[in-house]
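Student: when you get a sec, could you give me coordinates for this:
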Amino acid sequence: MELIDSVQAIFQVMTIVLLGYLLTRKGYFTMDKQKWLSKLNMVFFTPCLLFSNIASIISLEKLLAFWPIPAFYLVFAIISFSASQITSRLVGLNAPYRRFVLACVMFSNTNSLPIAIISSLAVSEAGNILFWDTDDTEVSVAARGISYTLFFAIFGNLIRWSYGYSLLQKHEPKAKASSLSETSPLLATFPFPSIAQSRAQSLTRSLKTNAYLFARKVDNFMSPPLYAAVLALIVGLSPLKGFLYDKDSFMYPSFTKAIETCGRASVPIILTCLGSQLACISESQHHSHAVRKPVFTAISVRLLLMPLFVIPIVIAFVLYGSRWSTLASDPVFIVMMIVLGCTPTAINLVQITQVNDFCEEEMLRMLFWSYGVICIPVCTFTVFTALSVVDKLL
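Tutor: Model (predicted):
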């Protein structure tokens, strides 16, 4: 029964991808249209999703109670970073492809697939295994699983849309900055001090210039989803959360619900665009043999090697972690940590490759093989293993 439930959860994702594929084959999607939609999704719908998910979940109390979640994320990130770097060098990949493999391995699917899996498991016959006590219900099982998933996703999204965004850039050489007679649209508006001006005026203008240059560096590092995630952290950890999420307030039904509605469109758009992109790739006459090695390397590390590290680590937490956290005895938490550590590459990485025009074909083939071929047997085995762990150890 666990096998059927896990397969059904994965098929929820693949069905939407297939619909995007069929829409493209029927002529409703073109490459230009789906690229435009991907960019719109990245600058609007995805930020709405991140803001609504993070701001509604995060709180100081949960930061303290859910401390194992960032600990697990840190351990998984270190392992995936090390494994991808070692493996990609052993197979002889160049620097750009090493960055591609690192991004594919470090940033897994922490939203759509895990939420679909726990939602399906909660209402299945296998859901009884996930009950924490005799008063537990299917609704609470699903709620806890989604809560753990979204809290884990906070850290993944923060790193993905900052460090991950920089990994999937071309990193073309930048022109050396010349002296301050140098002209740029904004720097040219600063009147630089003359010899006759006072030292205070010169210092003020110098501070303004440095502040502008610092802001530009920060902006180059940031992305719209990361801005949304940072803003969500500010709201979630401040009194603003009650102002926006109190159902009796004016802002919740008028503003917050609108953001939540827009955010729910993000994942279907990502999956639909992925299907469209796969259709465009299948119709293309270009078949590059050079992309096979990095794609195969990334898939091997993400889906085959990572479970060998993740599952023993979670089992060790079950056996020895109860003295530090009550979450070690929650079957839902154990299942979700195994699932989150073993899921395929994050689907929304394709948005970054499209926007940055870097490794787009490689990412499409990576996602096609990950979700279309390897995901079903690997994720089925992962879910089955996770359920067996909680059934035997808890």
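Student: all contacts plus neighbour counts: C-alpha atoms, from now on.
Tutor: Will do.
Student: what's the neighbour count on Ala229?
Tutor: 26 (other C-alpha atoms under 10 Å).
Student: that one sits in which helix or strand?
Tutor: helix 224-236 (DSSP states H and E).
Student: so which elements touch that helix?
Tutor: helix 46-57, helix 138-159 (3 or more C-alpha pairs under 8 Å, 6 or more residues apart in numbering; DSSP states H and E).
Student: buried stuff in it?
Tutor: 225-233, 235-236 (16 or more other C-alpha atoms under 10 Å).
Student: likewise for stretch 258-278?
Tutor: In terms of neighbour count (16+ other C-alpha under 10 Å), stretch 258-278 has its buried residues at 259-260, 262-264, 266-267, 269-278.
Student: next up, for comparison:
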Amino acid sequence: MGFLDLLVVALVPILKVLLVTGVGLFLGIEKINLLGPEARDYLNKIVFYVLSPCLLFSNLAETITYKSLVTLWFMPLNVLLTFLVGSALGWILAKLTKTPRHLQGIVIGCCSTGNLGNLLLIVFPDICDESNSPFSKLSTCSTDAEAYASLSMAVGAIFTWAYAYPLVSSYVIKNTEHSSIQSSEPSPDSCTEPLLSPSDSQISEDNSVVLELPLTNMKDGKKMSFKEKIAECIKCITSKIDLEKVFVPSTVASIAGLIIGIVSPFRKVLIADNAPLRVIDSSAALIGQAAIPSMTLIMGANLLKGLQRSEMSLVVILGVVAVRNICLPLLGIGVVQGAHHLGVVGSDALYRFVLMFQYAVPPAINVGKITT
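Tutor: All right, here's what the predicted structure looks like:
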């Protein structure tokens, strides 16, 4: 296959995304005003609470089985790596560019959270349908591509709300607390006890206070073991996680779809051709078909606001582009090739391509919802 043929195969799905995005941008213009701020808000809520969960539920229930999930075990780890490395690079970028505190969460969110959902569901089935596609010879290309994209979307949705949301929102919370401390005096009811008791501090010879971290359990006074310290740390972290934000409709739908797809009795009742309750899955699939065009239209309409004005400096924007389009893709090639060399991902070229593609996607649309 020549370079021109490969270029056409690669461009067709991207052009489709750009065309739909352009329609959303056009509908968001003030003179048209079919996708103005209020309309986008309502449509975004419909996508968040109805369309996206239905899409995830139906796709996962239909395409993921226990056997396929076992072979795809590396994908969740790969997605987690994109989040971890992306957030680290975003933090470095925010520090190097001296991004204002209230914008650092957005920078980290854009660098860590990629569009692992609708973009993959658009691109890979279209690549398989192209006659000149390098994967078109595979008889199961379309089915496999939909399974890979669906699992990627589900894992991405879970990590977005379980990892990226607490991370990004912590910057907003810290900034709010810092502002409130500077603008108000402490109330009489706050800070009624010292952080460390007098027994936990010592006065040195030069009258300076030397603080020591307590190594004992405060309840019974016994010395804490290493396991107890780890358990206490995990308990402290989990106490700060808002489960209501983690288990959003997309996360719940992903878990439900995986359970139905993996558990054979549930699959026979809901998914099989002669399943008695197959109308539930078909109805969810029908509703979910509207999710991808709706999200893409919203993305296009949101671009209008970004083109008009932005609080971000040009250096920060270019830095985010460099992280998502240069640093992460190069890392992805190394990770996937290394995993293939170790025999972790097998010889499926389409699967390896999907894993690499997860490092090269633009920031997720949900970043805007996380930071609001």
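Student: tm score of chain vs chain?
Tutor: Once superposed, the chains reach a TM-score of 0.72 (TM-score structural alignment, normalised by the length of the second structure), with 305 aligned residues with a C-alpha RMSD of 3.0 Å.
Student: which one of the buried residues of helix 224-236 of the first structure is nearest to Ile154 of the first structure?
Tutor: Ala229 (7.7 Å; C-alpha to C-alpha).
Student: just to check, the closest one is in contact with Gly156?
Tutor: No - Ala229 of the first structure lies out of contact with Gly156 (C-alpha atoms under 8 Å); the separation is 10.6 Å.
Student: okay, Phe333 of the first structure and Val141 of the first structure: tell me how far apart.
Tutor: Distance of Phe333 of the first structure to Val141 of the first structure, given as C-alpha to C-alpha, to the nearest Å: 10 Å.
Student: tell me the residue in the first structure aligned with Asn302 of the second structure.
Tutor: Aligned by TM-score structural alignment, Asn302 of the second structure pairs with Gln277 of the first structure.
Student: then Ser58 of the second structure?
Tutor: Ser58 of the second structure maps onto Ser52 in the first structure, by TM-score structural alignment.
Student: equivalent analysis for Pro276 of the second structure, please.
Tutor: Checking TM-score structural alignment: Pro276 of the second structure goes with Phe250.
Student: tell me the contacts of the residue most central in space within the second structure?
Tutor: Central residue of the second structure (C-alpha atoms, centre = their mean): Thr160, 3.2 Å from the mean position. Shown in contact with Thr160 of the second structure (C-alpha atoms under 8 Å, 6 or more residues apart in numbering): 113, 366.
Student: can you give me the distance of it to Gly28 of the second structure?
Tutor: 27 Å.
Student: now swap in Ala147 of the second structure and tell me
Tutor: Following C-alpha to C-alpha, the distance that separates Ala147 of the second structure from Gly28 of the second structure is 33 Å.
Student: same thing with Leu18 of the second structure?
Tutor: Distance from Leu18 of the second structure to Gly28 of the second structure, by C-alpha to C-alpha: 15 Å.
Student: the more surrounded of these two?
Tutor: Using other C-alpha under 10 Å, the more surrounded residue of Leu18 of the second structure and Gly28 is Gly28, with 25 against 14.
Student: that one pairs with which position in the first structure?
Tutor: By TM-score structural alignment, Gly28 of the second structure lines up with Thr24.
Student: what about its match, distance to Gln277 of the first structure?
Tutor: Thr24 of the first structure is 8 Å from Gln277 of the first structure, by C-alpha to C-alpha.
Student: what do you get for Pro225 of the first structure?
Tutor: Taking C-alpha to C-alpha, one finds Pro225 of the first structure at 22 Å from Gln277 of the first structure.
Student: what do you get for Met222 of the first structure?
Tutor: In terms of C-alpha to C-alpha, Met222 of the first structure sits 26 Å off from Gln277 of the first structure.
Student: same question, Ile115 of the first structure
Tutor: Counting by C-alpha to C-alpha - Ile115 of the first structure and Gln277 of the first structure are separated by 24 Å.
Student: Leu318 of the second structure: neighbour count?
Tutor: There are 11 residues near Leu318 of the second structure, going by other C-alpha under 10 Å.
Student: and it, what element?
Tutor: With DSSP H and E as the test, Leu318 of the second structure turns up in helix 314-322.
Student: what of Met14 of the first structure?
Tutor: Using DSSP H and E, Met14 of the first structure falls in helix 2-25.
Student: ok, Ile230 of the second structure next?
Tutor: With DSSP H and E as the test, Ile230 of the second structure turns up in helix 226-239.
Student: same deal with Val210 of the second structure?
Tutor: Counting by DSSP H and E, Val210 of the second structure is part of strand 209-211.
Student: so which other helices or strands are in contact with that strand?
Tutor: Secondary elements touching strand 209-211 of the second structure (3+ C-alpha pairs under 8 Å, 6+ apart): strand 201-203.
Student: residues in the first structure aligned with the strand it packs on?
Tutor: Counting by TM-score structural alignment, strand 201-203 of the second structure sits on no residues of the first structure.
Student: and Ala322 of the second structure, how close does it get to Ile108 of the second structure?
Tutor: 13 Å.
Student: looking at those two, which one has more neighbours?
Tutor: More neighbours surround Ile108 than the other of Ala322 of the second structure and Ile108, with 26 against 14 (other C-alpha under 10 Å).
Student: which position in the first structure pairs with the more buried one?
Tutor: Using TM-score structural alignment, Ile108 of the second structure sits opposite Leu102 in the first structure.
Student: separation between the aligned residue in the second structure for Ala71 of the first structure and Leu355 of the second structure?
Tutor: Per TM-score structural alignment, the equivalent position to Ala71 of the first structure in the second structure is Leu77. Distance of Leu77 of the second structure to Leu355 of the second structure, given as C-alpha to C-alpha: 10 Å.
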